[in-house]
Structure formats: structure tokens, C-alpha cells
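**Student:** sequence-free structure coming up:
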């Protein structure tokens, strides 16, 4: 036998064993079941599954762990913690416990409320119960630098910390601000209980555990905080005066299960009420609608000015002021004095709905009748047709917003507004970059000039923090129609562009939003000052914005209409599935990589396919200011309107990735630990005086990535043991695919991440258009260099020359094994075996001869017996030198198709006990679909009937009958034909 290079080929095909590492850290319930999603308010546990430790009788080990929310900056960092085997002896299931030798599991709170005994301030969302000390930070939030005025993170070292609205967004500059230190009530900063931070609905919590007893054991996990969509309804839709007991009470109902944090307590959620929003010019205020209320916080009647403190998560339960004829604290706005009751100069807008039961997640507020609602708002009397708008915004998730309206007396004269596609069809969901926004208005009152096309103005608002606010002029579609439509689409863009960074600008006739946001449009049937309209869309919201309402006879101050849409969102990690993976240098998915290998990162994020006609890029450092160069960034500029940054340690320290990836220098907590990397055990990356500074010759630790990039990025790959890392820029694999792959691969070993065998490499992704959308994955660096290496593929197959055979046919079987390319034959015991449908051997071969001129191909032929069982036959090949290398092919044996039946053969005839009726089939060997034989005696009486299917014969047992002659009638069926035969049979 000729075996050219046989030994080398066999060795090349062998698969070497890889590492048997089984250190699995994860978020769990008390029983050790892995969690993918958790509810705010839930207590969770940290578990490690390590069968090797369990098998070795190890009942306890120590580890470092970190849990963090990259969006809010909340984190838990604990070194030298103990994990006990509480899943049963030998189970290998370990839990984080409070101390060595303890059986008390450490429970981690996923958010809470400040204080269930105080109302409403105690309902504020915080990190944890007051008696728990696990969580740190958690008060970080991006804020527009034009809007921000003050020093919320206390960089100057002076007290109190403050925050105030300065201007409206214009210059595309932002700061990631730490609001820790602001008090709950927000009256006089620093005088009440301070808020540390919180975890937001839909955020992703990341876990990293590093075994102190084995440096190779590092693992990660993540869990998604449940986010439900709130629903607001108000009944009745039309209210009236003077109906007394017959009037239906005005009830606000809010359904939002993720606000049910404590199943043992009645909880409260805030909602807001504004009468005829947007229909008047405030005298000394900039607030007349919900979005301006959220931005400025309300009106302070004592100072006769707006509070200019945005409503955010930390103060949404705040009742910051009183006065203006009110003896209670609340939030107020300045209405026209003619609307308000005597003695009142402002109207109340803030209320709190109570949970209907301790575990319902449904909240209600009963205003009573119309007169009682009027009094609650501070009104003298509601005019006919007045529109009263109710707004709910989730206090811990501002992209979750809903609204509803009711009308006084009637709503049949109201205008209508719609958000539509380009064809005018109303929509409920829109995608950033896909088609934009279109607005349609029906209002006969706005059809002032029957001979010309009129114009109207709509207000588009996204109330998610300082998201966009636009007043758009739209035209009547034709003379005298009363129908108005945006003939040109309004661009829907991301607040954070995946390449260009921060983009928010008011009054540019483009709408910037986040994925998952709620956008609504409001139409007021009023005219506006021409001078203000002429400046709309100029990108400068600090002049003539919002436009003032003109004194026009056609104004209907009561006529206000709304429409809203949700912005499409796709989660890379949705609590169940990771749409993210590592690829090797050949773009093949891998779960382990050798030191000599290289890695790509692939992320599927369909909402980042923002332009279906463009192959797009996600810049790994998308968190930069768009207006000016990114310098490691800052918390604020030296002066609003200036692009000159405060380029110093403190300014750089508290933005972008803090505190998870920048702990050095002074921060809001006063830390100066020198750690610049909370994620990596022991803080492997250390800080220089500030980010980006050239490394000294004696400094072996690096802030910068392996290519010198400062550590303020949002998409990166890093070695969890060493802290070496690199930013990942992701390019879409094809136009419209939504699948993004890193533009470069990262070397795993020397010259790259400097990994050693057993190291853990992790990759991190944060969506620029939804900062809650975070994913982390990990991969092990294999020991010995052979793990996860896929040997060259050797073609191995077994193929029949046909897929279907009849009994008696000749079969040809070809074995392809390139391992033996060049060999004249393959020899071995039962190297090829032919099996019938029941797995029984039909025949076998000990030698396969090569096919001439086709190296690596070997062929045999065989004639199937006429008696072969119908069904699947299998040819199985086994490499005689490596019996684990096998291949098989299959074909089917079927009966021949019956074309004709020439007659019936009976044998024996005569018979004693039984005889067989066999069809004379054409072609030979064919079978009938059905044979039916009916037996009669000579008087014509039926004495027996036998039948069979898919057969050529049936047998009759007539041994119980008397001797003599009998008549048979045979009916043979096949396909669409039937044959009938008659004759005698003798016993």
C-alpha cells in the first residue's frame, strides 16, 4: 500500500485538548439560578460555579469583585471577599458571603427608594437602603455645557454645590457631571440628606470576579434591569360643571410595573398637569409647557423668577417652593392672572399618584369633580373647551413618558395633529436616521386666507433630560384646505453621533434624540410674532426662542392637540442574548484564542444602522465634544461660549468614564487612591497626573492604550489580568446590515495585549444612542498555544452515486479522504461497511481502491440483494489509522414502481394449511400498493378475506376449512391502476 506523507497528515488532523477551565461567575437568585434580568428593588446574589474546586473538596476561597453600571457610574468594588460552597458538598456552587466561614450570603440591592416613611421626598430613587453600604457613586449624567451653570461636582472645593440653567443648547459641548452631593429637596443646597446616586431602568450591571487563589480564574457576567413602558390615562375625557353627584370623578391612572420597588409598601409616582400648555406668553417666566417645565424646574413665586434647576431623577420628588398664594410646597408655573383664582399668582403643576395596592404597580390620583380639579390647580374657572394636559415621566427612566388630555364641556371643536411617515400615514415608532419626522395638522381655524396657503407652528419635544426642543413652521397643503403638512422631512438624529460625538442643538429644525425616547408634538391653534418666526431654525435658541404668541383674533387658546412616537431601540444584550462576539484573524467566531492569535470584535446593533444607504462607523471614542477637539475632556469650560477647556487634572478626572475608569486625583468622593481602573483587579492601570500625559521611563503602568489612546473610550478590548487595552472602532459589514466589526485586529500576545496563557480578555461596548445599552463578553487565552486552534480542514466524505435505489440495483460508493491523497488504496478491517435500515450489515470492505486520476477518492460497487430491506441504507467509513475519523453517507432503497400485473401465482395449490398468492409483477421485483384476496365457497358464500400493503404477496391460512375447491377474487392496486383476477384454490 502506498502511503505518501501519511503520518504527517494524520498528525495534522489531530485536535489537541484545550484548557478545562470552569470558573463561571454570575448574578444569581438565592438558590444559585443564573439571572438575565432583574427588577429595581430586587435583591440579587453573586455566585461562582467551579466544579474543579468542588471536586477537590474546597469549601471556601477568596476573590476580588467589582459590580458596576457604566452609565450612572455606580459601582461596588470589594477585594479579598469570601465565597463559600453553599450549593451542597461537592457541588462546586459558591456564593459571596459576608465573612470567612459564614453561611450568610451577601445580597446586593438593585436600587431602592430613599425613605419609605417620608412623602414625597422619600420616594426618590437611590442606590440602596440606607443601612447598606455596598454601592458607591452613581450620580453621573451628561449635561449640555450651555445649560449647565454652577459647580455640581464641587471642583473648587467650596460649598455648597449648585446647579442652574444658564442658556439653551447651542455649541455642542457637554460634560459628564457627578450630581452626588445635591440634597433631596433641593431648597438650600447642603442642608438636607444628600443623594449618592441610583441605577436606572434598562441599565446593564456588569460583574467581574477574580479568584485570589488562581490568577487564571477571572470571569464576567451581566444582568439587565427590567424596563417597562408606563401608561397614563385620565377619565373622563370630557368634564363639565354643575352636574354634582352625577359627575364622574376625574381619575389619573398610571400603570408602570417597574415603579413597584417594594411589594410591602404603598409607593408614589409624580405626574404633572398643565392647562392649555403652550397657549400663553408668561410675564416673567420662560415656562408654559411640559418641556420648559422639565428644563427649568418651575416658577418661584417668592423670587418672581424661574427656578432654573432642571427636573432630574434626584429632584423629581422635590416640592421646592411655595408662595404666590399657596401655603403648601410644590412646583408651580406662571399662568395668565385672569385664569387663576383670587389671591393666586401661580398654578400648581406637580402631584403624586399612590399605588393602588402594595404590589400592584398601578398608581391613581382622584381629583374629584371639575370644581375640585380647578381648585387643586389654583384656577378661578376653566373656560369652555379648555385642554388640560396630564404628563407622566418615569422618575427613574426619563425616556419612558406618556401624556393624556381632557377637555372642558366638549372636544369636538379641537384641532388634530399627527406624526406620520412621508406619505402622511400616522406612525407610533420612528428610527433615528430613517425617514425623519413628518407632522400633519388639521385646523380650519388656521385657514385664515382662503386665497393663499397659510402657515402654522408645531412644537416638537423630547423631554428626556435636555433632549431636543424645536418649533417648526409648516405649510398648508393647498389654498383653503385647513390641512398642514411638513412637505420636507424633519431629520431625526442622535444626540450622540457615533463618529462626531455630541450634537444637541435647539432650534436647528433637526430633532436630536436617544433610542428608546418618547418624542411628542404639540400644536396650539394660535398665531406667533412674525419677528420670532423669521428666526426659527437658525440654530440659536437663546434669541427669539421660543416664539411669542401674537395677539390675533383667530387664536383659540384652549385648542391644544398632541401626538407622540417612540424611538426604535435594539439592545445588544437584552437580558437573554448577547449580540456580540469575538472573531479570530480570519473573521471566524472563537471562544478561545492562542497567544499567537489576534482578535476582532463584532457587534450586532440594529439601531446603529442609522443610514440604510451608508456603510457606517461607530467610533470607539464617541464620547467627545463635537464643537472642539477632545482633550481627554472635561467637566466644564472656563466660560460658557468659549471653546477653551480647563485643561487640568480635576477637569479631566470627572468625565467620560469616571469613576469606573478614572479614580486618580481628586473626584467628587474626595478619592486620591491612584487607581485608574476599577474593572481590573488590584487596579492594574495607574494614573499619571492627568490622562494622556507621556509616560515616564520609570512608570511601568499605563493609562494609555497599547497605541497611546487616553482611557476615555466607550468601545474597547482589554486584558483583565494586566489592564492592557485598546480602543475598538467598529465598521458596518455591509450597507444596512446593522452588524459592526472592529476595523483592526488586536494581537493577543507580545506587541498587543501582552497576554499570557490563561489570561482573560474582555470586550466592552456602549451604544452611543442609548447609554443603557451596554454589553461585555470575554474569551480565554489558551495554554500551550494549541487550544482553540482549528487544524487545516481535510475533506472527508462518503457519497452514493444515486439517492434512491431498487432492490437488485448496483450501487457505487465513493469515499473522499484527502488524508490519503496519492495513496493507491486504503486497507483496514471493515474500512467501509454498508448497513440496512435496521443497522444490520449488508456487506463490508477491507480495501478501497483509488479512483484513477482523482487523488484522495476511493470507490467500490455492489449489487443490492433482491431481499434487501426497504428504507435507508448507510455506508460508514472509518479511517484505519485514526478510528475517531469517520464519515458516512446515506441513500434510500424503495420498491420498484408497478406498471402491470400479468397474473396471480398460488403456491402450493392444492395446500393443507396455508398458501401464498404472489403477483406476476412488471417489472420484476415491483410491489403492489395493496393486494386484497377474497375467498368464496362454491355456493358463493364469503369465507375469508386477506390483504397486504406495499407487498408482492399475501398468505392465506385456510387449514380450518373443509377440503375441496374454493373461488378466489384478487384485486391488485398500484398507482392509479387496479387489476382483478379470479380462479380456484384447493384444500
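**Tutor:** Here it is on my side, so go on. These figures come from a predicted structure and were not determined experimentally.

**Student:** rest of the way, CA atoms for contacts and neighbours
**Tutor:** Fine.

**Student:** wait, what's in contact with residue 409?
**Tutor:** Counting by CA atoms under 8 Å, 6 or more residues apart in numbering, residue 409 touches 238-241, 384-385.

**Student:** among the residues you listed, give me the pair with the biggest separation.
**Tutor:** 241 and 385 (12.0 Å; CA to CA).

**Student:** the more surrounded of these two?
**Tutor:** residue 385 (24 against 14; other CA atoms under 10 Å).

**Student:** tell me who's in contact with the more buried one.
**Tutor:** So, once contact is read as CA under 8 Å, 6+ apart, residue 385 ends up touching 407-411, 413, 558-559.

**Student:** ignoring the adjacent residues along the chain, who's closest to it?
**Tutor:** residue 408 (4.7 Å; CA to CA, 6 or more residues apart in numbering).

**Student:** neighbours of that neighbour, how many?
**Tutor:** Other residues close to residue 408 by other CA under 10 Å number 19.

**Student:** can I assume residue 581 is in contact with residue 603?
**Tutor:** Yes: when contacts are counted by CA atoms under 8 Å, residue 581 is listed as touching residue 603 (6.6 Å).

**Student:** put this next to the first one:
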């Protein structure tokens, strides 16, 4: 009762407001909004609603959904309880486990299957949701090449028989969204002591993924909104010491220690955790007898060699089985479960046909994120790998790939003995080594340089070598490329033509992955590495390289074991990361709505229209071309295929009829889009919580009625599924957004057309059929990095003049420093997002003016150039005159809207006096007057006080002169007779105050 009494006076004012204070978000326990979260961390779901708090509402019911668009993981819960736990009247509500409860529901963002079971229990899973009595769902899907699933050529007449295995290399640019959930994650052979029961694949979150939250208030249909949080992603570092090992050093030998620093693998600060790493000796330098695996990328694609079956496992290593030890070895590894590859028998211990490649490094301490494995000395390493002995020069390669984030990969090598090795570099077109490369036809591609004097076989002509270029992220690209010697007898080999580096998913054409086409298809953020082996290959297999068909039995090329140059021990590497930016980086959304005048807005009138603008600098893939991002980029080369191609589908004809089982038009994108069988009035998404709407039955994305109308078409009759779209959360109406770059090389993309908010004459027909108070959301997924996801929302005004006034956009002026000296260069930066994407701000009325403290104009500009790579920022520079001191003010005025102004101030002051070298009259010989000038340091420093005493040669004082805050004192000696005079000067100044004094001569001559 007391609470109602306190708040009753506020009720009238509250009722006059809108319900737009409804703000759901991910939070910490104190209710503070968070933008990033570490995997394994627990977060809370909060809602800030001042109106409910002011009205004394203690709790309310809402529907919520949380989803990961990259992995398909989601959680949905209708009718959950939100209770005000931020204090009475605070309007801060938390998701709690029951009505009247103070127990907040905690949402765990990822975990491990079982921390106590090593290694298999270390597999990444989705975690739990305490207090909700529910679990995460899905999360175990990814796009997989259909040649890999079903062979080459892919059978177009029937669905793919989906499994986890490898069949063929990518060739036909066909892909399917495969849900691995429920598949057997581990295939065991032999049942040795390390054998484990096969487990079923479960879902996961990946580092750098974006989790989206949508909450719908059941008590007010206007209250639907979103939030998102970014899973922290760190770049791993791998070191192996010592870098060179030898036999015969006895106790003096250093132990071989593998150290992996990967903070995002520290999921629980109270547990010792483990990460896998792989070891291959002389990778790529031999032809296996019955296997196809002799390097890391082949190992990742095929999973290892099963010596019991005398065949490769053909089970790609993915997140769900990277911790598995699926097969037993033989010989010294009899009964030992791990992963193995087939080496030449002469390299291994007698009776052993395989070498071990998989090991697990333990965290050095709970919460350290640093993992180590100690192999012991060279003999211990030799035994661990199953080798008989390492010949001098042997290269041992250690590979680490983040078990939950395969774009994070690194490697290190050590060498046995001290034999000369080749060197390999990824470079720019000028041969300068680089560590970062950019995807896109306009950035020049990859260049590879190899130094190997041993490959210089023919002194009179140019030789050739072969390098292997690989991106181990999922089943990404693998290419063997031929390099020519740059000149006769040089031993330097270089890809003098750029090797195209292109996206796996083109922003217009969709899926592009092909092995052996001499083009690299990759994702932003991926690790790309090059391996060089100082060996010769058979000419027949070299002749087939680059033909776009890796399934022709000539890929990879076979080593010519009989060649004179076959230095199997000489292996060298180079690595580079693919440039990446995030539209939502955990703190800032580089994405916004624009109205019909291209002005940024966060509310829109019912009569308005909306554009979408996205700043995604890594989608600027050709700096000389204005590019397009097609909103339905999730398609492959088979135009007639619908959905994920793993079940029989109905082809969309573009003319839906009553009862049509319409299917999605591209590769599925769970959890937002998919059609369950049987199709029809089924829920086809998990994005829209059901509740609190005008007609709560079947209100889902695009679902507006039963059967014929419930086809999930866009307002322009586009079938699902798409990747960039705008959507009314209350009505389920949506439209695909195609984005065109605003200018060549800008990286700023704007929708090619606008979307009408509503049309009362034809609601839903070419418009979103919005009502006042509705929430419109826009969704974006980067085709070149599927973790790069962003969602924003805007409210439809409920009327009134305030509802159609565009909000103030970011506007500011800043100096590069707060304090200057006379003569300094001043840099002034104007931030005005109204002009984001423009090359300059131009106006005849001087948009930028620099003034002194008394208002005098120092400088002005009619053109303010844009800052490259920083949309919305514009910059000028100016050299201050030597006589300017005090406060200076930069005033910016929007050249189109004079009421939009901003200003900044800085201080100009002379430097502090530190020394005085002399005071001299100028001129020294004069007739009437002269000026005594102080020579002060530093330049521009001004004394506090200057005193000049002038005497004739008899010692009589004829003048005493003073000046304050000046470097010159004038003297008029016109009444004195000709001759020499002595002057004594005293200068005071500095901080702390110092005094300097000396004397000199001055002469009057008429």
C-alpha cells in the first residue's frame, strides 16, 4: 500500500508517455548491460522498463528467445517471469525462475561436456540455463560441401544421404546446411584401454559468435525489442622450445615443451582444462602407401589413419570429435587410442605402421588460459611419435587449432641438427612479407616466395617448385601451386602473378568453394598457411594441377621418390591472417536505419520509409568497384534446389497456390528460418516469441495466417530464407535487403530500395503493415564471416509532432590536443554521422570557423575532407600564428541545417621560460629609439618582467625601462647626446621564477 501511495502522483505523467522504455538486454548480476561475454561465463537477462517501475508493477510475463545464427543454437521460452529486483520503482526487472522468486535465471554461454573426463569430456557444448528447467537446443549445424557428403558428381535427383564422413573434394559449388546433432561423434576401432563409448553430437557456440536476445512482453504488444552480446575471441599463440634439438647432449638436453596461449579456452576459472594439438614429422614429404594423409590439412579432412582397417577414417575433424581418440595403433601403440597417420615404415619403430599425431596440453593453472605439454628429451619425443630415429635436418611441425574456433590456427616447427633449410614467405606483389591479407579480387591476392638453393637444379634456365596453400577452417580450400624461379640460377621462387584470394561465400553469387582451381577461397579472420617441401613431384600429377577437379586422382600431386632432389627433411612454412572487421564488435553497432531522406533515425512515423545502412569494411573486397551485398547470398550453384538438400523438397515456382508446401529458396539458416515437415502452418522460425500480440496464434516470421497465407513470403513475395532483411516483430512481415556500397572503396553499404512502414490501403502488400508502437528490426550476417552478425531495432511512432522529428545523430568537434603553443599545427576533427559516407562536408557559408578568445576569425573552411576509413569523421589542419594566445574555439555548423552546431575549445599559451641567452638592442646603433629584445629559450617563451637600466660612461643612470609579459622593451634616447652607453638588463620568469642579468653597450649616433 505504501508503494502505491508513493507512486500514485506519477501515474498521470506515465500514462501520457509511450511504452518505448522497454529495453531487454544481457546483463551481469547487478543489472549492468554487457556487450561481450567469455565462453563459459554465466549471464542474466534483464529488462529496463521505467513505466512499469513507476506504476508499481512487481513482475510481468514475457516470451523470450536467445539464438546464435552461426551455429543454430537457440533457447525459447514462452511466459517467463520477470521480477523487479533492482529496487522498488527502479524499473529494473530480471528473468527469474518462478513467480514471486528472487532467484535469477543464469544463462551459461558454453561449457565443456565433462571437465573431469580427459580428453573426451573437454568437448565444447552449449552449457546450461539454471532455474529455467530448459536446455539449449540445436547448435550443431554448419554448411558442408555436397561433394564432400555425397561424392562427385553430386546426384541431383535425390536428397543427400547426410552423414559425418568425407567422400570427395569440393568441386561443383554445392553446399548444404547439415545438422550434426544426434550423429555419432566418435568412431572407435580396436577397443583398446583408451576406448570410450561413442557419443552423440551436441551443439556449441563459437568464439566471436553473436548471441541475439528478443523479449516480448505479454502484457503490452508494443513491448518487443532485442539485444545482442559478442562471445570473446582471442588469437592463440603456439611456441615450442627449444627450436633446435640434437642427440648426444645427455642431461644437458633441454626438454621439448609445447606452450599454447589461448585465453578463450579457459572456460572455467576453477578447473584445469585441456586443448588438443597435433604433431607431424616432415609433413607433406612422402607418398603414403595406403593412406591419403601426409599433412595437417589432409588430417583435418580425413581424421586420421585406421591401421586396423588399413584405410583412412574419412571422418573430418570438427568441434564435436577433436577431443576424441577414435582408433588404436599397432606395434608400440597396440591398444592405445589416439589419432594416427601412416608414415614410411623405415621411419618408425619395428613392427609399427603408424605414428601418433594427437596430444593434449594441460592448463598450467586454473584460470591461466596457458596450456603446456612436456615431451621430455629428443628420445622421449621420438618414442611418443613412434619413430625409430630422427635423421639430421628433420622438421617436426606442431599444429594448434582452437577446438571451438577453427579460424584460429597456428603452428611452430623445430629442427633436428643444424642442416640448412628453405624459407617460405607470404608476401605482397613486391615480395615484402606480410602477416595479414585481404579477401577480394581487388586486393591483389596472395603472393608466395620461396628461397631454396637446392631447388636450383638447372643453372641455365628457370626451375619450378610446388607449394601447398591451405585454410584449415572447416573444409576450406586446399591448393597446390607451382612457382617459377625468378631468374636463372637464383634459387628464389615467386608467384609473380597474384593468386586470387576470394570469399567462400561470394556476396552476390553465393557458395564458391572449389579445390584445385588455383584460387584460394577463405573466410575473413581465417588463418591461411603455405607449406613448402624441397622435393620433386611427378610430371603427370603436376600437369593436372589447377584444373578445378581435385577428384581426378592427381590431387594432391605425387612425390617423385626417384628424383635426384628429394630432401624429405626440408620443410618450411608461412602464415597469414585474413583481415576482418565486425559490424557489431561488442560495443558499437556499425549499422543503422535511415529514413527516406537518408537521415539516421531511431523512430519512424507510420507514413515513413526505411533504408538500412551497414558499415562493413571487410566487405570492401574491390577498392576500385562499387560493390553489392545480395540479401540472399546463401545460395549455391544449383538454382532449382530448395532448402538444405538433405530431404526431398518442393521447388518454388514463384506462384504459390493454396495448400502449396512452399520451401525456402536458399540454403537453410536455422534457427531463424526453416520449414519443418510436413510444411504448411508450421512454425518456421525461432526468432519471434509467441505472445503479447493482436492475434497470438501462429505469429512468426512471415506467418500471417493458415496454410496458403502461411508461406513465409516477404512483402514482395520472396520466399525464405535470406541473410539480410528488415522485419516487423509484431506483424511477422519482412523484406530482403540488398545493400550497395555508397562509394567506391567506402565499405559502407546502403539498401538499394526502401521499405514502406505501412500502407492503410494495402496493408502487407509491398509494405510492413505496421501499426503505431510496432518494433521493426533489421538483421545482417556477413557472407565472409558467419560469426559477424548484427541486429538493430526501431520503433514506429504513435503520433504527435515529436514522432516525426528525426533524432539528433552523433555530432561533435574535437581538437587533437587541449593545449598548444603559438606556431603549433592544430588538427580539428568533426564527427557528423549525418554525412557518413560522404567524401567531404561542403558549404558556402563556412561550415567550420576557428576563432580567438575575443571572437576574431582566425581561419574558416568551406570544405572539410573525410577521414579515410572512418565514416562520419572529417578533418582539417591549421598552423597557429605566433601572436595568438588564450582560448581558441572551433565552431561547426551543418551546411544544410543551421540549427545543428557543435564546438570545441583549446588553450594557446607561450612555452615556459627556461633560460635567457642575451638581451640586445635592435638596432645597436641608433639615432632616436631602439628596442631591447630578449633572446629566450625555448623559442616563443615570454618573460614575466624585463628591466633595462641605461648608464652613461660616468656611471650616471640616464633611463630605467620595464616591461611585463613581453620580449621587447623600447627606449627613446632622442634627448641624449651622441656616444656610448652601458645598459644592464634583468629578466625574470619561468616556473619556478628565475632571474637572469647581464650588461652590454648601445650607441647613439646622429
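**Tutor:** The structure has been received and is ready for your questions. Quantities reported herein were computed from a predicted structural model and do not represent experimental measurements.

**Student:** overlap between the contacts of residue 385 of the first structure and the second structure?
**Tutor:** For the contacts of residue 385 of the first structure, the aligned pairs still in contact in the second structure (both residues aligned by TM-score structural alignment, their matches' CA atoms under 8 Å) are 407-410, 413, 558-559.

**Student:** residue in the first structure paired with residue 296 of the second structure?
**Tutor:** Using TM-score structural alignment as the criterion, residue 296 of the second structure maps onto residue 290 of the first structure.

**Student:** that's a helix at residue 51 of the second structure, yeah?
**Tutor:** Yes: Residue 51 of the second structure: assigned to a helix according to DSSP: H, G, I helix; E, B strand; the rest coil.

**Student:** from residue 223 of the second structure, how far off is it?
**Tutor:** To residue 223 of the second structure, residue 51 of the second structure is 11 Å away according to CA to CA, to the nearest Å.

**Student:** ok, residues contacting stretch 270-281 of the first structure?
**Tutor:** 288-290, 316-317, 335-336, 348-353, 386-393, 395, 524, 526, 548-549, 557-560.

**Student:** wait, I meant stretch 416-424 of the first structure
**Tutor:** 426-428, 435-443, 487, 489, 521-523, 561-565.

**Student:** can you count the residues close to residue 131 of the first structure?
**Tutor:** 6.

**Student:** quick one: secondary structure of it?
**Tutor:** Relying on three-state DSSP, one would call residue 131 of the first structure coil.

**Student:** same question for the one 10 residues further on.
**Tutor:** For residue 141 of the first structure, the assignment made with three-state DSSP gives strand.

**Student:** contacts for stretch 466-477 of the first structure?
**Tutor:** 143-144, 291, 295, 453-462, 482-487, 495, 504-513, 533, 536-537, 546-547.

**Student:** whoops, I mixed them up, stretch 21-38 of the first structure
**Tutor:** Against stretch 21-38 of the first structure from outside (CA under 8 Å, 6+ apart): 44-52, 87, 93, 95, 110, 207-209, 217-226, 575-576.

**Student:** using ChimeraX, define a selection of the buried residues within these.
**Tutor:** To isolate the buried members of the contacts of stretch 21-38 of the first structure in ChimeraX, using 16 or more other CA atoms under 10 Å:
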select :44,45,46,47,48,49,50,51,52,87,93,95,110,207,208,209,217,218,219,220,221,222,223,224,225,226,575
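
**Student:** out of the contacts of stretch 21-38 of the first structure, name the ones that lie in strands.
**Tutor:** 44-49, 93, 95, 207-209, 218-225 (DSSP state E).

**Student:** which residues touch residue 117 of the first structure?
**Tutor:** Counting by CA under 8 Å, 6+ apart, there are no residues that residue 117 of the first structure touches.

**Student:** can you give me the distance of it to residue 361 of the first structure?
**Tutor:** 19 Å.

**Student:** just the strands in the stretch 551-700 of the first structure please.
**Tutor:** Under the criterion DSSP state E, counting those that start in this stretch, the stretch 551-700 of the first structure contains strands at 560-567, 580-583, 592-593, 598-604, 617-618.

**Student:** brain fart, the stretch 751-900 of the second structure
**Tutor:** 755-756, 775-781, 789-796, 811-815, 819-820, 825-832, 840-842, 848-851, 857-861, 863-865, 873-879, 886-893.

**Student:** now these as JSON lines including distance to residue 701 of the second structure and mean neighbour count?
**Tutor:** Listed next are those as JSON lines, based on distance: least, CA to CA, whole Å; neighbours: other CA atoms under 10 Å:
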{"stretch": "strand 755-756", "distance to residue 701 of the second structure": "16", "mean neighbour count": "22"}
{"stretch": "strand 775-781", "distance to residue 701 of the second structure": "11", "mean neighbour count": "23"}
{"stretch": "strand 789-796", "distance to residue 701 of the second structure": "15", "mean neighbour count": "24"}
{"stretch": "strand 811-815", "distance to residue 701 of the second structure": "36", "mean neighbour count": "19"}
{"stretch": "strand 819-820", "distance to residue 701 of the second structure": "55", "mean neighbour count": "18"}
{"stretch": "strand 825-832", "distance to residue 701 of the second structure": "35", "mean neighbour count": "20"}
{"stretch": "strand 840-842", "distance to residue 701 of the second structure": "40", "mean neighbour count": "20"}
{"stretch": "strand 848-851", "distance to residue 701 of the second structure": "47", "mean neighbour count": "21"}
{"stretch": "strand 857-861", "distance to residue 701 of the second structure": "50", "mean neighbour count": "16"}
{"stretch": "strand 863-865", "distance to residue 701 of the second structure": "43", "mean neighbour count": "19"}
{"stretch": "strand 873-879", "distance to residue 701 of the second structure": "37", "mean neighbour count": "18"}
{"stretch": "strand 886-893", "distance to residue 701 of the second structure": "43", "mean neighbour count": "20"}
